[in-house]
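> sharing a model prediction with you, sequence too.
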Amino acid sequence: MTEAANITQEEKRLAEARERQAHWRKWGPYLSDRQWGTVREDYSPDGSAWDYFTHEQSRSRAYRWGEDGIAGISDNHQRLCFALAFWNGEDGILKERLFGLTGNEGNHGEDVKEYYFYLDSTPTHSYMKCLYKYPHQAFPYDRLVAENGQRSRKEPEFELLDTGIFDDDRYFDIFVEYAKNSPDDILIQVSIINRGAEARKLHLLPTLWFRNTWSWNGIKDKPFVKVSHTETKFSVIEASHPTLGERWLYCQDSPKLLFTENETNNQLLFGVSNASRYVKDGINNYIVHNRKSAVNPDNIGTKVAAHYLLTVDAGETKVIHLRLSDSPNSSQPLGDEFEVIFKTRQQEADEFYQRIAPKSLSEDERNVQRQAFAGMLWSKQFYHYVVEEWLNGDRATPPPPEERKRSRNCEWFHLYNDDILSMPDKWEYPWFAAWDLAFHTIPLAMVDPDFAKKQLDLLTREWYMHPNGQIPAYEWKFSDVNPPVHAWAAWRVYQIEEKMYGRADKRFLERVFQKLLLNFTWWVNRKDVEGKNVFQGGFLGLDNIGVFDRSAELPTGGHIEQSDGTSWMGMYCLNMLAIAIELAKTNSAYEDIASKFFEHFLYIADAMNHIGDPDGSLWDETDGFYYDVLHLPDDKNLKLKIRSMVGLIPLFAVETLEPETLNKLPGFKKRLEWFINNRPDLKENVACMETPGIGARRLLAIVYRSKLKCILKRLLDETEFFGDYGIRALSKYHAQNPYIFNANGCEFRVDYEPAESSSNLFGGNSNWRGPVWFPVNYLITEALHKFYSYLGDDFKIECPTGSGQEMTLREVAIALSRNVVNIFLKDSCGNRPVYGKIDKLQTDPNWRDAILFYEYFHGDNGTGLGASHQTGWTGLVAELIQQCGEDRSRNIASS
């Protein structure tokens, strides 16, 4: 990827953006898929965000902090927004936004009840494509709510396909594509295909509007949209904003233009007078209820829709062209040039991804990888949240309830978010999550390392990071603690950019490293209760994996000394050590800080394996596994013997030190050798760090030979963790042997649950009690590769356990990667495990090659579960496909 002669047009655009020659990322898919039901829009006294601002209200109530829409775009500060709305003539409301259940309505938490697919995008969004499937019949809003409300936690969710609304192909496929002619000149193509057997009418309403920024603080310089002029072949809408400037939307065939204001319908919702005669739901009322007075006859406002009434015959495709531009002077904005630009951008997108993907990938692998990248890039969102203003209220509106000042996030008054961020899922999780985002940066770095670096940089900036050094976790509670994976992500992004693009951005590495020193210190000061180098941290992103809610007060009193918390900190030390060593190559001052992290790691590794008396050790010699330890108020210790991901995370703390690197760092090497010679007590408790005959390569790891073999025996056991589609979060052992704990007359238990959880902890929409999760599977494969780099071909392990088939750790890592990747690939019968028994998704040619990237996956059969569009960390599949392809290429070359 580093040859200048082969640079693609998309890479040239990325270079122009990096060098600030052209702002190619100014416009992108930055609308949320759901703004209602979020913490930002919640001004209730009790913090019930899902109930305070509902889907029912969203069409009539102006948002304060952001906007949502279907297949939409906005500028990078979300001043001007564009999205698609539809009406099939049957629905009770205009389809302006995606529908789903809140956490209180769903039997497994919040869940979007629509079918849409992100099919393609380049990093600069010079070309984008998505697909929305819209039924001919009335959308079954009430039935979806009622049926899911009746179902228990042990039953599956009732999905839109289950209603039969797509039977006999009675729906429209609506493809939305964007192509940039320049950073501020965006061509839009909407293709509507009637998949049914009869002609159907469709109201198509491309909508342009300004985010309401004037109602909250009394801003007088209000933006507007108005008719610019109308010609036979097209009409033109002018949009003017005090800071964005002027834009023009060209609409093919001169449709009727419907103008209103992006203002709350207070009369409808609250029984008080409206600020404007024309309100947010005016276009809905005009189309659905035929209220002609609901739109402004003067053709001006802050929201406008171009109304196309289309009759689409069976199997027919209707295409509409639009263009959002900074130029008012084009005489043929939708002429022959339009088609040429689109074809050119599509071709350039193909060239960019062909350059990235290994030649050995199959067409199916290429399809899955490209859609994974598309999902990552479409899941960018403008995220705006100024906590101080949210707590205190706006000047022009009534003050929030007094409870607000003592409520959620009140200690994060410094936090000021006004950025484009990578979201886990723009419908179910339309807010950043710190540890999710760290994993997002891995596939993002493959296509846009500058954006990936920006994400990591932002979370460590002073308007995000707390003054005490804590990184904000996620919107529902910034003070929760996520695993400290940002140093790992920064190091990996640095390595990926160097490998794929030949650029070593040490300035980025150093900037992030300096801020992470503060975060590391916060961990040491706040999460090591007794100063023993054993860490807590609460649920640490693993939600319901334990017998207790680890973030809440324990029914027994005391605290939990966490195997995963301590291991994450061991990994954090080694990541910081690797970064410090890299920086020390050009600045010897970093040798001292490298020594600090080397020493700290040794103390953590020692504590991990030898805490106090035998019952207090996190390692269990009899079981050959790591467990959490419950430290009771009377100083007694009790191992919580749950075989879970908690006991596998110690594998992640591993790093090798090459002899040539050590020789370049005499100060660090001297300190390292002093520890080896003078602290044999610590050396014995970590991996052997020096092996004759291989140039004194050093291995730092919490887990080494004997313990490694014990853990891998369980990891690769098909009756425990090793599944056909990846490593389960909980051992299948607990299917027949549930872990039961009794306290204060109550029974607490953990069972193996390969699909959705029966527990309502953390909203009930996340399950670590058996399913396969991509982030930890990815880290396991990475750890195995690192162990292999030290142990080599001589160290082999049975895989699967009991099979008699021995593999090197590299072979095990590749096998595991392939298992996880196979979730999405067609099997020998042409089915994708991710879609389970959903026949429409498995066999229908208009569905089967469009990929949904779920939050997690059934531990036994690979079916997708949880958030259906969480490309987020599941987007790691793009990098795993890359690894499998590169391994295949190596094998071909060697043979």
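Good, I have the coordinates.

> drop to CA atoms for contacts and neighbour counts, all remaining ones
Fine.

> just say helix, strand or coil for Phe748.
At Phe748, secondary structure determined by DSSP: H, G, I helix; E, B strand; the rest coil is strand.

> then this one, side by side with the first:
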Amino acid sequence: MPRKKAPAQPSTNPERDRLTEARERTNNWKRWGPYLSERQWGTVREDYSEDGDAWRYFPHDHARSRTYRWGEDGLLGFTDRECRLCFSLALWNEQDPFLKERLFGVDGHEGNHGEDVKELYYYLESTPTHSYVKSLYKYPQAAFPYQDLVDETARRGLDDPEYELLDTGVFNENRYFDVFAEYAKGGANDILIKITVANRGPETAKLHVLPTLWFRNTWIWGCDHEGCSMKPNISQSAGDQLIANHETLGDFQFCAEEAPEFLFTENVTNSQLLYDSPSYTPHTKDAFHRHIVNGEHGAVAKDKGTKAAAHYQLEIPAGEERVIRLRLSSSEKAPKTPFGKGFEDIFKQRIAETDTFYDNITHGNLCPDEYKVLRQCYAGLLQSKQFYHYSVADWLDGDPDSPPPPEARKSGRNSDWRHLFNRDVISMPDKWEYPWFAAWDLAFHMIPFDKIDPDFAKQQLILFLREWYMHPNGQIPAYEWNFSDVNPPVHAWAVWRVYKMTGERGKRDFDFLAQCFHKLLINFTWWVNRKDPEGRNLFAGGFLGLDNIGAFDRSQTLPGGAQLVQADGTAWMAFYCATMLSMALELADHDPSYEGVASKFFEHFVAIGEAINTLGGTGLWNETDGFYYDMLHTGDGQGIPMAIRSLVGLLPLCAVEILHGDTINKITGFKKRMQWFIKHNNIFEQRASCLEFEGGENTDPMVLLGLTSRERLERVLRYVFDENEFLSPYGIRSLSKAHEETPFVLNYGGETHTVAYEPGESRSYLFGGNSNWRGPIWFPINFLLIEALEKYHHYYGDDFKVELPTGSGNWVNLDTAAKELSRRMANLFLPDKNGDRPVNGDHAEQYRDEHFREHVLFYEYFHGDTGRGCGASHQTGWTGLVAKILEDACQQKK
């Protein structure tokens, strides 16, 4: 008799099971998610103007009435991974001049420090498959102060702080609604939605809530790459149900509890309003606004369209809340009772599974405040995924059924990127301020992503190396404003880190590493050919992501034929080289054909080290100051050190790698070549040697491959840990505080160039008003410095000590110093003894309120003295590195 199978045991981590099913493609758990952009207006891909001014061509005021070409945006939204069918909220407090359908902010022309979202919203929860998602929007009960925000911002100058929504007084007496949006998946194509509206004010207040479902307009342009030719449709099938039909997505049923009024229209432009030209149909994109706010009852369609909304009118007493339940399900598997007991059971189950998933990451080793920060950090990372669509060739040439773009476009922005075809879910820096990918940002995003969804991390890194992303010349696209701009070469580092973190040695994804390595070889060659024009191994890569940290725009041609040799550009290439060497050695352990490539990167690193340290005597090292500086080579042959103590001079510390003896001994061809090379090169005898060895000739050596000698490292670290220079209570500043009293001044080319310490917002319009590397704390470079300190400690051990802070008499090893930097950075988000989080800065009092105090924002950068959040308020991407910092703290507590 056959033995009976034992009953299947319930999984202890169902979310991990869903990730496995998604990877193995047995269940499409990632088909739906928070992939809807938060700002499609004001983007390059929607700009068809002659002058390339994206902000003015498609302003916020047009967004409610004008159809987008390449994507959609919405409030607390959800969509499928191709952004065909979208869901989000529209709100109206009976005071605003129009429905609140999307997030408002000042544009790049209006902001006194550049573009800035003027809203309060928070990402609270998400699993990697988005089986559970929760977010919060705070909506004022008084008229939203649109004009006040614009007018006051215009009055403020570069020396003034940004004027934020909390500064307007509109939240006084807690007169606002908390609007929570929760999503739980009953299946891969079964989305349960719960909208909870809480009245935080002292009086009863009214609110219109319009859960809105619509199709992205793919049918009007005449394009052939959207995968469908038929116009979709949404129609009412029963009192509380809609049916949404789409050629490739299939049929979906949308149910709304309590049978509200359904409104219908078409997702097409109101040409009559915007251009005084007859509209394609009287039922346009802005019909719900016209119907509810303006009272134009003929604006909405009768019973079908491509956009529909359930209209709820709520009257909520003070301190109470109301719940709206909705469900979007594939028609094939739609439940017969969408809002029965099973609805709440699924929510409870998914919430419990979310807790289990994150508990298994931390194992209870974080304190409650740290754990809450970690959860919200991951929620921000996961909810910053966005469907991003941009076919550059179609954008340049225009669509068959649309007016042609200006002729100048064919030779203008991104015209040499015709091959680029983006149509993917991508991790964004910030879905409002940066609703487009940034190549070097994304590399940092994948470090914390690796812990929660390693498959997504690897897929994203591979994506940017694919032939429809990477330029045929080997360049990785930077960002949509200028794909040809030069971002720091950190992609290889991210690949290598993700590879090592995804498994124990011997159990890692070798195919992933090899696939990326081959394309990175092409990219590395592009860097060498394009950014080292004189072949001296000194690089001039442009602004390299550090924006206005220098005296002038380093991407532009300098007057008088001058050239700028960059310490950071050279260090980035050494960093790239060392990472490629480590990858090549790992590959050579499986395949000896990689040994020669490993030797190439070893010798190239040494050549870069020689150049930055000894070329022309001392290279870019300033022996008097004990620091690395850029060098300005003038047209008359002079060399002027750009004596600015900034991250430019700290980046050489990050170019460090350790080669272990057991690795070297296994790669025999590489070992022989390395020994021969060292024997026949006298540069290793110099004081600035970039190689150090531990162990004798007959032992397994450990090799430190770094740009700085031990003596120079000690000298630079004195600046790093000096509280009057780089060391802040919350991490390492991007510019020494010493430049507050003694700015760097250069008179050159008939102009005076000045660089002074600016701890918060920028006082320079170089690279835009919100770009500032002249003092604030940025997570990416801090993270690389922490990693470098850990490597130096691994090599030097406890014998290498630094005074922390400088002058304190407190001497610690480099591992302790790294942990101290990590602690300071994490403290940005943790409540102090008074319960205040430094990140909240000027609004600390508001965040003491019970409905604010647990919510954390992960800003783009942080005030160099106070830790106040600056720049983009939701740039959880690279600031999400705090999750990795907290995870490492977990490991140390085990």
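Thanks, I have the structure now. Computed from a prediction, not measured in an experiment: that's the story for all the values here.

> report the TM-score for the pair.
Scored against TM-score structural alignment, normalised by the length of the second structure, the superposed chains reach a TM-score of 0.97; 878 aligned residues with a Cα RMSD of 1.4 Å.

> just confirm Lys134 of the second structure is within a helix.
No: secondary structure of Lys134 of the second structure (three-state DSSP): strand, not part of a helix.

> and it, what pairs with it in the first structure?
Matched across to the first structure, Lys134 of the second structure falls on Lys129, judged by TM-score structural alignment.

> for its match, give its distance to Glu388 of the first structure.
For Lys129 of the first structure, the distance to Glu388 of the first structure equals 38 Å [Cα to Cα, to the nearest Å].

> ok, those two, which is more surrounded?
Using other Cα atoms under 10 Å as the criterion, Lys129 of the first structure and Glu388 rank with Lys129 on top: 23 against 18.

> how many neighbouring residues does whichever residue in the second structure pairs up with Pro845 of the first structure have?
Structural alignment places Pro845 of the first structure opposite Glu850 in the second structure (criterion: TM-score structural alignment). When neighbours are defined as other Cα under 10 Å, Glu850 of the second structure has 9 of them.

> next one: His363 of the second structure
Per other Cα under 10 Å, the neighbour tally for His363 of the second structure reads 13.

> equivalent analysis for the one 5 residues further on, please.
If you count neighbours by other Cα under 10 Å, Pro368 of the second structure ends up with 10.

> what of Arg848 of the second structure?
15.

> contacts only, for it.
Counting by Cα atoms under 8 Å, 6 or more residues apart in numbering, Arg848 of the second structure makes contact with Gly835, Asp836.

> against Pro831 of the second structure, how distant is it?
The value you get for Arg848 of the second structure to Pro831 of the second structure, if Cα to Cα is used, is 10 Å.

> which residues touch the aligned partner of Lys732 of the first structure in the second structure?
Using TM-score structural alignment, the equivalent of Lys732 of the first structure in the second structure is Lys737. Residues in contact with Lys737 of the second structure, defined by Cα under 8 Å, 6+ apart, are Asn724, Glu725, Phe726, Tyr757, Gly775.

> what about the residue nearest to Lys737 of the second structure when sequence neighbours are not counted, distance to Ser808 of the second structure?
Residue nearest to Lys737 of the second structure in three dimensions, not counting chain neighbours: Glu725, with 4.6 Å by Cα to Cα, 6 or more residues apart in numbering. Per Cα to Cα, Glu725 of the second structure is found 14 Å from Ser808 of the second structure.

> so the two - more neighbours on which side?
Set Glu725 of the second structure next to Ser808 and count neighbours by other Cα under 10 Å: Glu725 wins out with 23 against 9.

> which position in the first structure aligns with the more buried one?
Glu725 of the second structure maps onto Glu720 in the first structure, by TM-score structural alignment.
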